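Visitor: Here is my input; please provide its structure:
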Amino acid sequence: MLIFHPAGGNTTAYEALVKRLPADVPVIGFDRVEGSIEERVEQYMPKLREIQPHGPYVLVGWSLGGALAYGAAQTLLAAGEEVAFVGLIDVVRPSEDVPDTPENKRARLERWKSFAVKTYGLDENIPVPMDRLVEADDDEQFAIIMEMMAMSDAKIPGGIIEHQRTSFIDNRVLSNIDPTPYDGKVVLYRADKMHDGAIELEPQWAQIDEDGRWGEVVDDLEILHIGGDHLGIVDEPHIAKVAADLGERMKGLKKQ
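Guide: Below you'll find the model as predicted:
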């Protein structure tokens, strides 16, 4: 089983899952690299093929990790390899896309500013530079956030800043995914809702279709309702349900 890191984190997020899987199920994790989904998958592919030269592949991911698993599956299928299934652990898109207009960019930075004021003591009187936001991409938007923090007396450890950077960039990548049709089996493990923190920063996450919009591109889609929220689904007791299903599917592959 090949697993991919979630937004803003690494594959240690799957510790509870790995502990629940049968001992004879090998699990290989792929941690963070920079770039778009396609660019990251391209970077992963040489090591992935070195570890497992041929299928059937099982690719699993939570959050952004699921988008990476889906992208890797597309690449492997295009190369003529067999993919048994893709497991998406609450990998969803909001019901409605939010265009990246200057007004929406400003609203996004205002929300992040409010988060920083509440969490890190950022000076609430620091202005948001609207003129620079008009042309800013996601990396530049976060650079503006960092400049705003530098103008404040708030002392934020470098590790926390890096975590906020990767979280911001990865979640923007996840919000903007535009998956192409996939001719294979996909299993979607659904939480009941997005977690409150994500909705606070990006309100569109409050409305998510049951299929997370994967039905738009996947015909062979199976949805399993796990419970909890987006953050809690990878922890007990919810992850036990995910692990039990994955374990049974892996057992079925060995019998073939």
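
Visitor: going forward, measure contacts and count neighbours with C-alpha atoms only.
Guide: OK.

Visitor: Could I get the full set of strands for the stretch 1-150 of the chain?
Guide: According to DSSP state E, counting those that start in this stretch, the stretch 1-150 of the chain carries its strands in the segments 2-4, 28-30, 57-62, 83-89.

Visitor: looking at the ones you listed, which is buried most?
Guide: Sort those by mean neighbour count, taking mean count of other CA atoms under 10 Å, and strand 57-62 sits at the top with a mean of 24.

Visitor: and this one, so I can compare the two:
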Amino acid sequence: MALDRTDIEQIISEIWEDLLDVDVDPEDDFFELGGYSLLIVNVVTEARKRGLELAAGDIYTHKTPAAIADALNPAGGSAEPAAASADPDFSTVWESGLSPMRTEPSATLVPLATEGTGTPVFCFHWGTGNVRFMADLVDSFRGGRPAYGLEMAGLWGRERPALSIVEMAARYLKEIRTVQPEGPYLFVGPCAGGRIAYEIARQLEANGEQVAVLAVINTMPPGTTELDAAWGLRELYDFRLSSLRERFEVPDLHTDQERLMRGMVDIAWLDEGVDPADLHWRQAVWAAGVFAQEHYEPRPYGGEITVIQLAEDADRPEADWAPLAGSTETHAVASAGTLALLRDAVVAEIIAKKLAGHGA
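Guide: Okay, the predicted model is just below:
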């Protein structure tokens, strides 16, 4: 049976009350109540369990239970129908990409600091797929070694990226071997890059090779998730566009695009020099990376992992890497997020000391 406007308003209000632990009136703004981007995932999931086909963009755009109800059932309310988005849909963007079978694969290995001696250190991209911003950070911990980054396939061309962490890891390892054919290897993985580094280390161990340092920074262990594993690429892409509109306060991503992209560079979500025409393609690449993360099924790794977590996450059971690794060395650092951790002198010293003990 179709839900009427009153049903929709009540469902939204009840879900918000459960998730935010506050009383909710129909005109209350989700974000003013304490809601945030990742919590929207839970709202959408709970709504669909109750038969309401809600999208993340509905919450970002309309913000209150009453406005959402009006938008989803305009016959029962006074709201004007929402204007069509100027953003291209996911299918259009994804179809503009090329299958890896139809294009020459682009290099994913990029030099961050090629001068120096000793065993190189390899840094892996985070969720947005980019890694070149690390060139400004590696001097704080590399100890005079060369440093290289691995960025996601498809960032600078239109090759469709892999939808599997295992496949990504195999490709990155092949390129790593062009610089360092044999181990022991030194890996640093921030955020999503920690899981990729873990999978490469696991593949190397399975081949009888050694990873001397595997450092993960603000990375939840594989198998944990903050998103809905049932979401496909389209839903992830739409969620991303909605969250960008909210974060950068632009109703349309084509509005004031220069300021939007400058803001993304400032927080290292984009590297310098991205063509504005590639803005939506980059968000499709993000969706592909998140999809791969959400569907990665880890296997145990017998080596040591150096885990650097936010202090606020240190006691969360789901942040514990011990069940996956032979041993863990965990450091809890008070900071504001992954980028802040990477810039933190304490974190740099932890990584520098780990690297100094291996492969000089």
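
Visitor: Make TSV out of the strands of the stretch 1-150 of structure 1 and add distance to residue 199 of structure 1.
Guide: Below are the strands of the stretch 1-150 of structure 1 laid out as TSV (distance: least, CA to CA, whole Å):
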stretch	distance to residue 199 of structure 1
strand 2-4	23
strand 28-30	27
strand 57-62	18
strand 83-89	18
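
Visitor: quick one, which of those strands is nearest to residue 244 of structure 1?
Guide: Across these, residue 244 of structure 1 has its closest neighbour in strand 83-89 (12.8 Å, CA to CA).

Visitor: okay, and the closest one goes to which residues in structure 2?
Guide: Under TM-score structural alignment, strand 83-89 of structure 1 corresponds to residues 211-217 of structure 2.

Visitor: got a list of contacts for that stretch?
Guide: 183-191, 193-195, 197-198, 201, 204-205, 303-309, 338, 341-342, 351, 354-355, 358 (CA atoms under 8 Å, 6 or more residues apart in numbering).

Visitor: among the residues you listed, which ones are buried?
Guide: Using 16 or more other CA atoms under 10 Å as the burial test, the contacts of stretch 211-217 of structure 2 include 185-191, 193-195, 197-198, 201, 204, 303-309, 338, 341-342, 351, 354-355 as buried.

Visitor: Identify those among these that sit within helices.
Guide: 193-195, 197-198, 201, 204, 338, 341-342, 351, 354-355 (DSSP state H).

Visitor: Widest-spaced pair of those residues?
Guide: Longest span within those, CA to CA: 204 and 341, 27.3 Å.

Visitor: Give the aligned equivalent of residue 201 of structure 2 in structure 1.
Guide: In structure 1, residue 201 of structure 2 lands on residue 73 (TM-score structural alignment).

Visitor: I'd say its match and residue 59 touch.
Guide: Yes: judged on CA atoms under 8 Å, residue 73 of structure 1 makes contact with residue 59 at a distance of 7.0 Å.

Visitor: for residue 328 of structure 2, helix, strand, or coil?
Guide: strand (DSSP: H, G, I helix; E, B strand; the rest coil).

Visitor: can you count the residues close to residue 277 of structure 2?
Guide: Residue 277 of structure 2 sits with 8 neighbouring residues when counted by other CA atoms under 10 Å.

Visitor: Okay, it and residue 257 of structure 2: tell me how far apart.
Guide: 10 Å (CA to CA, to the nearest Å).

Visitor: same check, this time on residue 202 of structure 2
Guide: 41 Å.

Visitor: Of these two, which one has the most company?
Guide: Shown here are residue 202 of structure 2 and residue 257; by other CA under 10 Å, residue 202 has more neighbours (24 against 14).

Visitor: Show me what residue 283 of structure 2 aligns to in structure 1.
Guide: Match for residue 283 of structure 2 (TM-score structural alignment): residue 164.

Visitor: a strand runs through that match, doesn't it?
Guide: No: assignment of residue 164 of structure 1 by three-state DSSP gives helix, placing it outside any strand.

Visitor: Can you give me the neighbour number for it?
Guide: 15.

Visitor: If we ignore the residues flanking it in sequence, what's nearest it?
Guide: Spatial nearest neighbour of residue 164 of structure 1, chain neighbours left out: residue 8 (7.4 Å); criterion: CA to CA, 6 or more residues apart in numbering.

Visitor: quick one: the one you found and residue 207 of structure 1, what's the gap?
Guide: 22 Å.

Visitor: what comes into contact with stretch 304-318 of structure 2?
Guide: 213-221, 224, 319, 321, 325-337, 347.

Visitor: Kindly supply the ChimeraX command isolating those of these that are buried.
Guide: Buried residues among the contacts of stretch 304-318 of structure 2 (16+ other CA under 10 Å), as a ChimeraX selection:
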select :213,214,215,216,217,218,219,220,221,319,321,325,328,330,331,332,333,335,347
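
Visitor: average offset between the match of strand 83-89 of structure 1 and structure 1?
Guide: With the two structures superposed, stretch 211-217 of structure 2 lies on average 1.1 Å from its match in structure 1, counting by mean CA distance after the TM-score superposition for structure 1.

Visitor: which ones are touching residue 56 of structure 1?
Guide: 81, 82, 83, 84.

Visitor: Show me what it lines up with in structure 2.
Guide: Aligned by TM-score structural alignment, residue 56 of structure 1 pairs with residue 184 of structure 2.

Visitor: Please apply the same query to residue 15 of structure 1.
Guide: In structure 2, residue 15 of structure 1 lands on residue 135 (TM-score structural alignment).

Visitor: Remind me which helix or strand the closest residue to its match other than its chain neighbours belongs to.
Guide: Nearest residue to residue 135 of structure 2 in three dimensions, chain neighbours excluded: residue 112, at 4.6 Å (CA to CA, 6+ apart). In the assignment (DSSP states H and E), residue 112 of structure 2 maps to strand 109-113.

Visitor: in that strand, what counts as buried?
Guide: Result for strand 109-113 of structure 2 [16+ other CA under 10 Å]: buried residues 109, 110, 112, 113.
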